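Participant: let's see this in three dimensions:
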Amino acid sequence: MIKRAKIERTLLLFLCGLLSAGSFAIHGLMAGYNPVLKISNQRYDAQIVKPSKTSGYPIYYSGPYFTSSSSRTADSNSSNYSNDYVRVMQTKTTKTGTYAKLRLFNQTIGWMNIKGLKKATLTQVANATMKQNDVSGSALLASAGSKHTVIVNNGFANRTKKLANTSNGSVVYPLASLQKSMTAAMIQQLISRGQLTPTTKLSNFYPQIKGSGNITIKQMLSMTSGLDNVDIDPSKAMTESQAYASMVKRANATGKTTFDYSDANYVLLAGIIAKITKQSYAQNLQTRILNKVKMTHTFIVDNGKAPSTPIALSYTRNGQTDYSSYQTASLPRLSAIPGAGNLLTTPSDYYQFILGLQNGAILTAQQYQQLLSYGSVYSGGLYVTQKGVKYNNGSFGGQNYHSGYFATTGNYHLAIVFENQDPSNMTPKAFVKKMYQVATYY
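Facilitator: Prediction:
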């Protein structure tokens, strides 16, 4: 009896297997299964063609194997992705056509007949991103290191004069807090040459600041010194010496050692550079950085001297109306913060500095790593909270200037964005990160 039961059970399993296989075959026929004839792993950027009112190419969930009208689709006529830019990750050819596997930023959205796509370039994707978000400014993106960079611009630096935003040096932008990494790099040079140590006390240079005996260079580099200050917008431009004297009077040591962002740290670091070298911060910046990496379109605001190159205006929109009002960059305001935001430059010039931070022109790779080791949130003018990524943002309260840098540690993927009118639908910081994502995924 036991033996007979086993035979019957085996027979039953066999019959079930046949039924299952038959069901699969019937399902395949009903769904229009197509064997793959050819595969290509060549990747490229593309734009989804806007479908007509009556038709468009479907986006299929899983491969080009089932392409009948009854097949399950992610988007029946691609209308949800109309005009979107995508990355083609792979193509497969069947008897019904060639289908592309599509990635939108970092998410795979499905497969689509390549007849519904048109090839695009990184420049087109970046340009479209600026226009779609109504950003006025200039941006430099690196998609795969320094040999694969593009520069895109949108809007006006001066609408009345029809002066377009650009990174070619015919217009400059306030660098704001992105300058802090320059100041930090020069401090790192002095540390590497034994002229300063991370544990050197602020009191060695500015003993008149209460609590300076408990503040180290390392803490100033990482914004954990407890220094705080009230920002000023002087009516007249300041010299470097006047700016340092003003900051010494305004600086307040709270005694806290948690992260607290304050320009006081970097203005005083600029003053320390001047004291140690017996030369002004401006002279050091010119010889140690600007000349080294050929930043020929960068201007130091010192004593209120205006550059010969036009400065982009800061614009504000009114609802959907762009450039409804504007403000000019206050040179006295910039002159009050040497080392922390008294530079005017372009994305292209700043990119040369970013490269020089690691290639030996300004710092060696080892010195750069030390620069990033002083804090867990912020170190050496850069935020270090995300593993493998470094970033910083700069702005001036009450104005719509914004400078942003977001990149992998080795700058393989990178975005440098200077804005003179905020995006219409996100924060300026969020837009810099979005441009970084464009550089990463396209």
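
Participant: use CA for all of it now, contacts and neighbours both
Facilitator: OK.

Participant: show me which helix runs longest in this protein.
Facilitator: When the chain is parsed with DSSP state H, its longest helix is helix 2-31.

Participant: what comes into contact with stretch 322-333?
Facilitator: Residues outside stretch 322-333 that contact it (C-alpha atoms under 8 Å, 6 or more residues apart in numbering) are 159, 174, 232-238, 301, 303-306, 311-318, 399, 421.

Participant: which strands and helices lie in contact with the helix or strand following the longest helix of the chain?
Facilitator: Downstream of helix 2-31, the next assigned helix or strand under DSSP states H and E is strand 38-40. Here strand 38-40 touches strand 85-94, going by 3 or more C-alpha pairs under 8 Å, 6 or more residues apart in numbering; DSSP states H and E.

Participant: ok, residues contacting the following helix or strand past the strand it packs on?
Facilitator: On the C-terminal side of strand 85-94, the nearest following helix or strand under DSSP H and E is strand 97-104. Strand 97-104 has contacts (C-alpha under 8 Å, 6+ apart) with 63-64, 85-93, 108-114.

Participant: repeat that for 7 Å
Facilitator: 64, 86-93, 108-114 (C-alpha atoms under 7 Å, 6 or more residues apart in numbering).

Participant: go on, stretch 229-242?
Facilitator: Outside stretch 229-242, the residues that reach it (C-alpha under 7 Å, 6+ apart) are 250-252, 262, 264, 302-304, 331-333, 335-336, 338.

Participant: stretch 184-203 too?
Facilitator: Contacts of stretch 184-203 (C-alpha under 7 Å, 6+ apart): 212, 213, 214, 215, 216, 217, 218, 221, 273, 371, 380, 381.

Participant: here's the other one to compare against:
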Amino acid sequence: MLLAVIGTVGGAMYWHQEVLRTQQIHKQAEARKQAQALSSEESRRQAKVNRTAPKQLSTKSSKQTTKVTNYLKRNHFVGSALIVKNNRIIYRKGFGYANYAARKRNTAKSEYQILSIQKSLTAVMAMKLITQGKLSLNTKLSKYYPKVKNSQNITVRNLVDMDSGLVMNQVGSDKLLTEKDVVKYATDHVIAKSPQNRDWYQPVNFVLLAGIIAKITHTSYGKYFDKTFTKPLQLKGTGFVQHWGNRPNRTLGYHWLKSTQIKQNYDKQYHEAAASMQNELGTGQVFMTTWDLYKTEQHILRGNIIPQVSVTLLHQPGGNAPYGGGIYNQNNGIRSHGIGYGYESSIFITRNGRSGVVLLSNDYRPANAIQDLASKLFDDLAI
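Facilitator: Below you'll find the model as predicted:
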């Protein structure tokens, strides 16, 4: 009798172990299946990225390249220029110095702060979450930051269009804060005004948006940025200014000496505080090469990051037309622009992503802004 009981118990234990072993095998098989599916999807996406990459032309001189070079020199441009036409790179060149003291010149591979152009990328990161059903353009700010005054009447759409009416008396704390504390500082110090407030272009909108992105993804804004852009697009000259360090292609920003200054100078270097680098969360803390910037905006427009229908929805002009979703709409494409810390950035690109102009400078002069130069070169593409 005892043997029978032992045999029964032993058989039950063996059966239970077999069930667990079978379940584990099924789980492992399902995990491998999911990994293979993700790998296959990643391969398809990467193949699409590679197929749509512009072809690079020979760097041999031509009448067109000479004309562009003379135009930029005549207008005392300092920085790097990139021109793409019909998916072919027709111009890449650096001007002036990346580091004047070391006599290091700007090249096609030089890295610059893109400043407010980052807003267009933050908006796409939010839109990616919307396409995944994790967020909505109609989601109220109060869902994530209820303490912000009037947050129950402010939507994600208001944030990406910067017509929320939210402003701050200063950019952020003078102390070096963590990403989470930068957002907390913003929520503690933001002021709610009328959406029609003339000072509508306020960085705090994208600081809060970056905070929402981090909350939903359960990771930092920086890590999600890398997951969305840096890694899948294989961006080699892109990163955050907090980690710029002594990269070989880094540029230094130079400050104009007087507001009427036309010609370049290297007499005064701009030194950005570490605190300000953190305070620019989601709105102006990324550096890029001209090629990385063009490549990123191109793949956005072509639906390689989010569906094209979502791009169209995101870029619709908001309450302060023609601005919408981090970019400015115009008849022949879109444009984006940034200024700060001695840098100026400008990109003009057609909506199909096949043609455009990128100018990045490390010697901003208000009397000779590169935005006008980029606009003229873009119009001259005669697209």
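
Participant: return a selection command, for use in ChimeraX, containing the buried ones of the contacts of stretch 184-203 of structure 1.
Facilitator: The buried residues among these can be selected in ChimeraX (16 or more other C-alpha atoms under 10 Å) with this line:
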select :212,214,215,216,217,218,221,273,371,380,381
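
Participant: let me have the contacts of stretch 184-203 of structure 1 in CSV, extended by distance to residue 287 of structure 1 and secondary structure.
Facilitator: Putting those into CSV (distance: C-alpha to C-alpha, whole Å; DSSP: H, G, I helix; E, B strand; the rest coil) gives the following:
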residue, distance to residue 287 of structure 1, secondary structure
212, 30, helix
213, 31, helix
214, 32, helix
215, 29, coil
216, 26, strand
217, 23, helix
218, 24, helix
221, 22, helix
273, 13, helix
371, 20, helix
380, 20, coil
381, 20, coil
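
Participant: for the contacts of stretch 184-203 of structure 1, give me CSV that also has distance to residue 293 of structure 1.
Facilitator: Below are the contacts of stretch 184-203 of structure 1 laid out as CSV (distance: C-alpha to C-alpha, whole Å):
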residue, distance to residue 293 of structure 1
212, 34
213, 36
214, 36
215, 32
216, 30
217, 26
218, 26
221, 23
273, 20
371, 19
380, 19
381, 19
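
Participant: now check structure 1 for the residue matching residue 336 of structure 2.
Facilitator: Taking TM-score structural alignment, the alignment pairs residue 336 of structure 2 with residue 392 from structure 1.

Participant: burial of that match, as a residue count?
Facilitator: 22 (other C-alpha atoms under 10 Å).

Participant: counterpart of stretch 210-227 of structure 1 in structure 2, which residues?
Facilitator: The aligned range for stretch 210-227 of structure 1 is 149-166, by TM-score structural alignment.

Participant: was I right to think residue 227 of structure 1 contacts residue 257?
Facilitator: No. Between residue 227 of structure 1 and residue 257 there is no contact under C-alpha atoms under 7 Å: 9.2 Å.

Participant: give me the more crowded residue out of those two.
Facilitator: residue 227 (26 against 14).

Participant: where is the longest helix in structure 2?
Facilitator: Under DSSP H, structure 2 gives helix 2-51 as its longest helix.

Participant: can you tell me what residue 129 of structure 2 aligns to in structure 1?
Facilitator: By TM-score structural alignment, residue 129 of structure 2 lines up with residue 190.

Participant: how much space between the nearest residue to residue 38 of structure 1 once chain neighbours are set aside and residue 109 of structure 1?
Facilitator: Using C-alpha to C-alpha, 6 or more residues apart in numbering and skipping residues adjacent in sequence, the residue nearest residue 38 of structure 1 is residue 93, 5.0 Å away. According to C-alpha to C-alpha, to the nearest Å, residue 93 of structure 1 stands 18 Å off from residue 109 of structure 1.

Participant: for residue 6 of structure 1, same thing?
Facilitator: Counting by C-alpha to C-alpha, the gap from residue 6 of structure 1 to residue 109 of structure 1 is 48 Å.
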